[in-house]
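Asks: when you get a sec, could you give me coordinates for this:
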Amino acid sequence: MTNQREKRNEASLPHSVFSADWLRKAERQAAQETGISLFTLMQRAAKAAFLMAQRQFPDARHWLIFCGHGNNGGDGYEVARLAKQAGIRVTLLAVDSHKPLPDEAESARLGWEKAGGESGAADTQWPQDIDLIIDGLLGTGLTSAPRAPYDGLIENINATPVPVLSLDIPSGLDAQTGQAAGQAVHATHTLSFIALKPGLLTGQARDYVGKLHCDPLGLQSWLGGHLPHLQRLDATQLAQWLHPRRPCSHKGDHGRLLVVGGDTGFAGAIRMASEAALRSGAGLVRVLTHIENAGPLLTARPELMVQELTAKSLEEGLKWADVLVIGPGLGQRDWGRQAVEQAEKSDKPALWDADALNLLAINPGKRQNRVLTPHPGEAARLLGCSVEDIESDRLLSARKLTERYGGVVVLKGAGTLIASERGGLAVADVGNAGMASGGMGDVLSGIIGGLLAQKLDVYDAACAGTVVHGAAADEIAHRQGTRGMLATDLLAVIPPLVNPDLKKQISE
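Replies: A predicted model of the protein is given here:
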């Protein structure tokens, strides 16, 4: 059974994402304002799930459906009823509780029984010939590790080699943070109801969600009247940031970027960042680095302007540049520390990465026109906490980083988050496991820096750059798979992504 998110999500996924807590409370309001009952909403959810199961697994003839003791279980009862009516063999196992079922779930249970369905106990022996599991155990209200008997059921589901469709969210996954505190279902497909929740897109989500789908259950117009809590970003949106160039433009119109870094032994980092900036469209890129790197860099990429990093060359470079990128391969010796201290005095838009972030953690400062691109370890140092603290709630961590350091933060990871002190918040639904290799962050820094040089706003540059970066990796994964992907593999596929008008021009 595969659960890799390297498979593309549906192109129809919405770009608006809503807080899990807000959605739970808003569900009743939505039903009232649109003139339907909560039970009708449950029936819509079940029908959407039933039709998806039929569409994705047309040959599945024996469904094992798990129903928890909540409205997620109610969805399961309704799916079971529809499947039975369609002539599909259904085995339904229900978790018992001393508490009564919610009204809507109880109505669904009674409807299942009226249709001739039977419910087995959670500890019932499973049939051997099942070919599809429907997960309706735990919904979006879970905030801690599943307890017995749920944990054991989830463990057995994961050990069973048949596909799994999770209703609304894989049981055991936190719908807000994307964390799994204990056992969580490894779904093949997940169908989110009404809207996407953050926990389906960041944190540990990609290990559990499988292919993600969303059905608004007829509430899309109502939902459109509410501001989303964050945006889901993908490559279809690149055209909103990256417009065609003016035909008579020249290199000076597309920005002068200064890239600082590359201590002894780290020429690769500064080379990848600076070339990524060129590939992203920066007009001129000047590199200040250790003198031993100058020859190799010029030989590998003669379009770069390369000088030794000294106090004087940095002063001159900062006057010349429109935008600064500092950190790739910088190190934390006095050489790098002095460069950061000098760069801190500049008021030019900037991107700080790698060791520039580690040095910033030692001497914190706040500014508005800067992008920080930490991975979880760097973020932990910036906030003085553990990596586990960062990963336990990535959304909150991103917000804390902007509160402390200002500007825009790109919190890297599976489901990279982009947060602005001014309120913007987005999750990049691009990228794959092939990016777990050295140098990927350097390429990201160069892309965002290149877009900043082309006069994109700091938040837009961070959003667009992160999407270009992840989409480039997805293109490489599509061609050759994820294992063995190199950061430099991305460089050749960046240009088509930063020219989203290209397909339109070709078609015309």
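Asks: alpha carbons only for contacts and neighbour counts from here, please
Replies: Fine.
Asks: and the residue most central in space within the chain, what is it in contact with?
Replies: Central residue of the chain (C-alpha atoms, centre = their mean): G415, 1.9 Å from the mean position. Shown in contact with G415 (C-alpha atoms under 8 Å, 6 or more residues apart in numbering): 201-203, 427-430.
Asks: one more to line up against the first:
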Amino acid sequence: MANQREKQNNASLPHSVFTADWVRAAESRAAAQTGTTLYGLMTQAGQAAFTLARDLYPQRRHWLILCGHGNNGGDGYVVATLARAAGLQATVIAVPGERPLPPEAEQAQAAWLAAGGEIAAPDSAWPTESDLIIDALLGTGLTSAPRAPYEALIEAVNRHHAPVLALDIPSGLLADTGQTPGSVVRADHTLAFIALKPGLLTGQARDWVGQLHHSALGLSQWLEKQRVTLERLDAQSLPRWLAPRRPCSHKGEHGRLLVVGGDYGFAGAIRMASEAALRSGAGLVRVLTHQEHAGPLLTARPELMVQELTEASLADAEAWADVLVIGPGLGQGEWGKKALSVLRKSDKPALWDADALNLLAITPDKRQNRVLTPHPGEAARLLGCSVKEIESDRLLSARKLTECYGGVVVLKGAGTVIANESGGEAIADVGNAGMASGGMGDILSGIIGGLLAQKLTPFDAACAGCVVHGHAADLIAHQQGTRGLLATDLLPVIAQSVNPELK
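Replies: Next up is the predicted model:
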């Protein structure tokens, strides 16, 4: 079966995402406007964490709470105080600092000591009976690798047998990027406070966050009034893009899509992309590829219109189509270059993927009605940098790509990022590790192309397409697990995702 993160029900998670700096700057303002204090928010955070821990692990009786020298540690002190009051064994190990604790954390620490609690040093031996670990070491302000003694404590957590609940973010994970410059707590569950941060959803987040939970600490109504620039997308988002079809609609209303690619040895790519476009609801899909591929494609999917790619057929098909998809299996030889040189002159909405992106990196241009769908390697070629630089800040990388190439960029990966040049940004919180297999990108290209053909805007088509793609994979993984999941396994399931009214 899929792992916890892949099986979870995200129904309780908000769709708005805010940076850590924004949340820190907004906390005081939010507290004042809602009639509470920063310490009041801290006690609510501790109460939410305590309640979640009791719900998740009702039989665990000896909690080990690791507190850092900041407000994250303050949350931990509140949890410890509540655990002790509930009759549980609570052991606190805290990291001292060179400066005084923040006022709210100092107040929480004093409450713990007043309740009879004790504080052990970072190098203290851990009680052998500890059966639950609360990670309150490092919060969302971290910007570099954890240093001693935090690093040693994080490594000890990861060696321990007890489950881990991380408060706000697993210690060591960077809140705005999801990067891991050093040691990171591998949490079984993470409880985010006030708002979700980008680093909980993209980058390396899924390796460390476990099952994600959220508590707004009583600020939900206040948060709803704030301007959101980054959105978390999941299957609940689909109805806003994919309304039920009008009963008297016909295929001409749902778009004519041209898919070009499938050089020798890559017929599978063009087949998967074109069939995914059909499955996503495109009215008519026309394929231009090598003549040798026409028979197998028609045998596999007779609903496709397949022709040999020639200068004449390309001119005719471009004039016929509403939307263009080029790249799946295209190759970088003269055959693919000639096709791309014709289609790049078209002013019709288009999706470029795979070798179309590699060729674009050689001869760049900028246009607005185009969706680019690079994986990190292709993104690195497009920006002339390393994959490490792309992955160090996926949101920033997507923004840079839109600045250079215009249109909409889908930066694929765990926590796919969608961005456009006007500032629209989203993270697709769907998908699973089974999607790390060949052909998944071709399926995505077909889905987004099919949605473009159905007159969604490029940004909406990219957002909806990523969710449909990941959600279909999640449906399969829930039934059979992630290992051995094939790209073509998604084809029969896509229809469930593009018809959200059936759920």
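Asks: what's the TM-score here?
Replies: After superposition, the two chains reach a TM-score of 0.99 (TM-score structural alignment, normalised by the length of structure 2), with 502 aligned residues with a C-alpha RMSD of 1.0 Å.
Asks: before we move on, the earlier item: could you dump the contacts of G415 of structure 1 into a markdown table with neighbour count, distance to A195 of structure 1 and secondary structure added?
Replies: Listed next are those as a markdown table, based on neighbours: other C-alpha atoms under 10 Å; distance: C-alpha to C-alpha, whole Å; DSSP: H, G, I helix; E, B strand; the rest coil:
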| residue | neighbour count | distance to A195 of structure 1 | secondary structure |
| --- | --- | --- | --- |
| L201 | 26 | 12 | coil |
| T202 | 26 | 15 | coil |
| G203 | 27 | 18 | coil |
| V427 | 27 | 15 | strand |
| A428 | 28 | 17 | strand |
| D429 | 24 | 15 | coil |
| V430 | 26 | 19 | coil |
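Asks: tell me the counterpart of T457 of structure 2 in structure 1.
Replies: Aligned counterpart of T457 of structure 2 in structure 1: D457 (TM-score structural alignment).
Asks: that match and P349 of structure 1, how far apart?
Replies: Separation of D457 of structure 1 from P349 of structure 1 (C-alpha to C-alpha, to the nearest Å): 9 Å.
Asks: those two: which has the busier surroundings?
Replies: Taking neighbours as other C-alpha atoms under 10 Å, D457 of structure 1 and P349 compare with P349 leading, 22 against 15.
Asks: now for the counterpart of the more buried one in structure 2: which residues touch it?
Replies: Mapped onto structure 2 by TM-score structural alignment, P349 of structure 1 lines up with P349. By C-alpha under 8 Å, 6+ apart, the contact set of P349 of structure 2 is 322-324, 369-370, 452, 458.
Asks: try it again with 6 Å
Replies: 323, 369-370 (C-alpha atoms under 6 Å, 6 or more residues apart in numbering).
Asks: same question, I65 of structure 1
Replies: I65 of structure 1 makes contact with 92, 133-134, according to C-alpha under 6 Å, 6+ apart.
Asks: try 10 Å this time
Replies: 73, 76-77, 79-80, 90-94, 119, 132-137, 164-165 (C-alpha atoms under 10 Å, 6 or more residues apart in numbering).
Asks: let's see which of those end up in strands.
Replies: The strands, defined by DSSP state E, take in 90-94, 119, 132-136, 164-165 from the contacts of I65 of structure 1.
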